[in-house]
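Participant: Just the structure for this:
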Amino acid sequence: MQDKINAIVENMLPTAKGKRVVVGIDGLSRSGKTTMVKKLEASLLERGLSVKVLHIDDYIVERNRRYHTGYEEWYEYYHLQWDVQALQEKLFKKLKNATEIQLPTYNSQSDTQQIEIISLLHTDLIIMEGVFLQRIEWRDFFDFILYLDCPKEIRFSRERKETQLNLDKFKNRYWKAEDYYIEKECPKKRANIVFHV
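Facilitator: As a prediction, this is how the structure comes out:
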């Protein structure tokens, strides 16, 4: 496993000194993205690089903007879970050069967004982790994308038992959105490396 991690790191390292690299760790729900990010981050830190990890789920919108909107559930999840255009302007367009980004961050306890200040001063490499990262509005902002390919059955087995009981939510919300993403954006074809989990 560590050999694969090292090979991935070698592929994503900047070719020119002083150039900030933006890496996307893409994959569907429960494909192992967070675990992969931790391993990659540790390997990069060992090489003396300054790394900032961002999770796209930290920037979802309030519940009333993504549930019971009148749209189909899969549409809400794919198109309304995040303010896609705002993130393009306020986050993705600034990743390469900004020393600081101010961004609305979701607080699940209060179901509100609060401004977070993200310091990127002296950051060599940014790792963005999350689902649907290769949507057309965001994908060109990445220098390197790793896609984690994991079968649906394995991903579903990683859900909590209580969560698994709500099968309709998976069928109507998550899986339809995932199928749409795979068909529309072809993430396995567009990624620099596909990691089979």
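Participant: contacts and neighbour counts: CA atoms only from here.
Facilitator: Noted.
Participant: which residues in this protein form helices?
Facilitator: Along the chain, counting by DSSP state H, helices occupy 2-12, 33-46, 73-75, 84-90, 152-157, 161-164, 167-169, 175-185, 187-190.
Participant: list the contacts for the residue most central in space within the chain?
Facilitator: For the chain, the residue sitting closest to the mean C-alpha position, by Cα atoms, centre = their mean, is G130 at 1.8 Å. Taking Cα atoms under 8 Å, 6 or more residues apart in numbering, we find G130 in contact with G24, I25, D26, G27, L28, K33, H55, I56, D57.
Participant: do that again at 10 Å, thanks
Facilitator: Residues near G130 by Cα atoms under 10 Å, 6 or more residues apart in numbering: 24-29, 33-34, 54-58.
Participant: Check the helices of the chain for me and report the most buried one.
Facilitator: Across the helices of the chain, averaging neighbours per residue (mean count of other Cα atoms under 10 Å) puts helix 73-75 on top, at a mean of 21.
Participant: pretty sure H68 contacts E76?
Facilitator: Yes. Using Cα atoms under 10 Å, H68 makes contact with E76 at a distance of 8.4 Å.
Participant: neighbours of the residue lying closest to F92 once chain neighbours are set aside, just the number please.
Facilitator: Using Cα to Cα, 6 or more residues apart in numbering and skipping residues adjacent in sequence, the residue nearest F92 is F141, 6.2 Å away. Applying other Cα atoms under 10 Å, we find 20 residues neighbouring F141.
Participant: run this one through as well so I can compare:
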Amino acid sequence: MSNLDLTKVLPQASLKTPFVLGIDGLSRSGKTTFVTKLEHYFKTLGYRAVTFHIDDYIEPRNRRYDTGHEEWFEYYFLQWDIEKLKEELFEKAKEGVKADQGSSNGESPLSDVVIIEGVFLQRKEWRGSFDQMLYLDCAKAVRFQRETAETQQKVKKFEDRYWKAEKYYLENVRPGEKADIVIES
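Facilitator: Sure, this is the predicted structure:
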């Protein structure tokens, strides 16, 4: 990721604000680390940026585990309330959200750039909410090595829940093909 020309992330012409940028990638692909670098970059250019992590919107455990569906289905389809996120996060992001820094009159200004990061962002229900989509492509073996040693011991959970859902996403959504920018991470 270090060799990425960050000037390619934003359009060259004047920025339509708010500019909604999606950072998609499978688990442990480096999304949060990448977003931290992006936020710093945007600030150096004078843009007000705000970031949302869809993992902050995960449904309660009883809605996504032991539902009678296969584990991968629970992870892909029930981990988040897909329609609620579309209405309450993605559509509102296009209207503009408050940036973290306050303005001179004490009010928080609207952000220039809204970054939304998370897994499965390019699903059909959400894809149209973004002005630009980046996909962090990282090999499964590399991502698995980024897990803690304790988590790596739970291989069956990865096989039944995470990897099957990721396979479904890769085969049915094809995020690497649909993203505006693909970054090897």
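Participant: After superposing, what score do the chains get?
Facilitator: TM-score for the superposed pair, counting by TM-score structural alignment, normalised by the length of structure 2: 0.90. Supporting figures: 177 aligned residues with a Cα RMSD of 1.8 Å.
Participant: I'd like to know how far the counterpart of the residue nearest to the centre of structure 1 in structure 2 sits from P109 of structure 2.
Facilitator: In structure 2, G130 of structure 1 lines up with G118, judged by TM-score structural alignment. In this structure, G118 of structure 2 and P109 of structure 2 are 25 Å apart, going by Cα to Cα, to the nearest Å.
Participant: returning to what we had before: which residues are in contact with the residue nearest to F92 of structure 1?
Facilitator: Residues near F141 of structure 1 by Cα under 10 Å, 6+ apart: 21-24, 88, 91-96, 133-134.
Participant: Could you do L45 of structure 1 as well?
Facilitator: V51 are the contacts of L45 of structure 1 under Cα under 10 Å, 6+ apart.
Participant: Show me what it aligns to in structure 2.
Facilitator: For L45 of structure 1, the aligned position in structure 2 is occupied by K43, per TM-score structural alignment.
Participant: Could you measure from its match over to E177 of structure 2?
Facilitator: Distance, K43 of structure 2 to E177 of structure 2, using Cα to Cα: 29 Å.
Participant: and what of S29 of structure 2?
Facilitator: As judged by Cα to Cα, S29 of structure 2 and E177 of structure 2 stand 17 Å apart.
Participant: Can you report how many residues lie near the closest residue to Q113 of structure 1 other than its chain neighbours?
Facilitator: Of all residues not flanking Q113 of structure 1 in the chain, Y106 sits nearest, at 4.4 Å (Cα to Cα, 6+ apart). For Y106 of structure 1, the count of nearby residues is 19 (other Cα under 10 Å).
Participant: Y106 of structure 1 against Q81, yeah?
Facilitator: No. Between Y106 of structure 1 and Q81 there is no contact under Cα under 10 Å: 11.0 Å.
Participant: Give the residues shared as contacts by the two.
Facilitator: Residues touching both Y106 of structure 1 and Q81 (Cα under 10 Å, 6+ apart): D57, Y59, I60, V61, E62.
Participant: Show me what the first one lines up with in structure 2.
Facilitator: Using TM-score structural alignment as the criterion, the counterpart of D57 of structure 1 in structure 2 is D55.
Participant: surely that match meets E117?
Facilitator: Yes. Assessed by Cα under 10 Å, D55 of structure 2 is found in contact with E117 at 8.6 Å.
Participant: Neighbour count: these two, which is higher?
Facilitator: Higher neighbour count among D55 of structure 2 and E117: E117, with 24 against 12, using other Cα under 10 Å.
Participant: give me every residue that touches the spatially closest residue to the more buried one that is not a sequence neighbour.
Facilitator: Sequence neighbours aside, I23 is the residue nearest to E117 of structure 2 in space, at 4.5 Å (criterion: Cα to Cα, 6+ apart). By Cα under 10 Å, 6+ apart, the contact list for I23 of structure 2 reads 30-32, 34-35, 53, 115-122, 130, 132-136, 179, 181-182.
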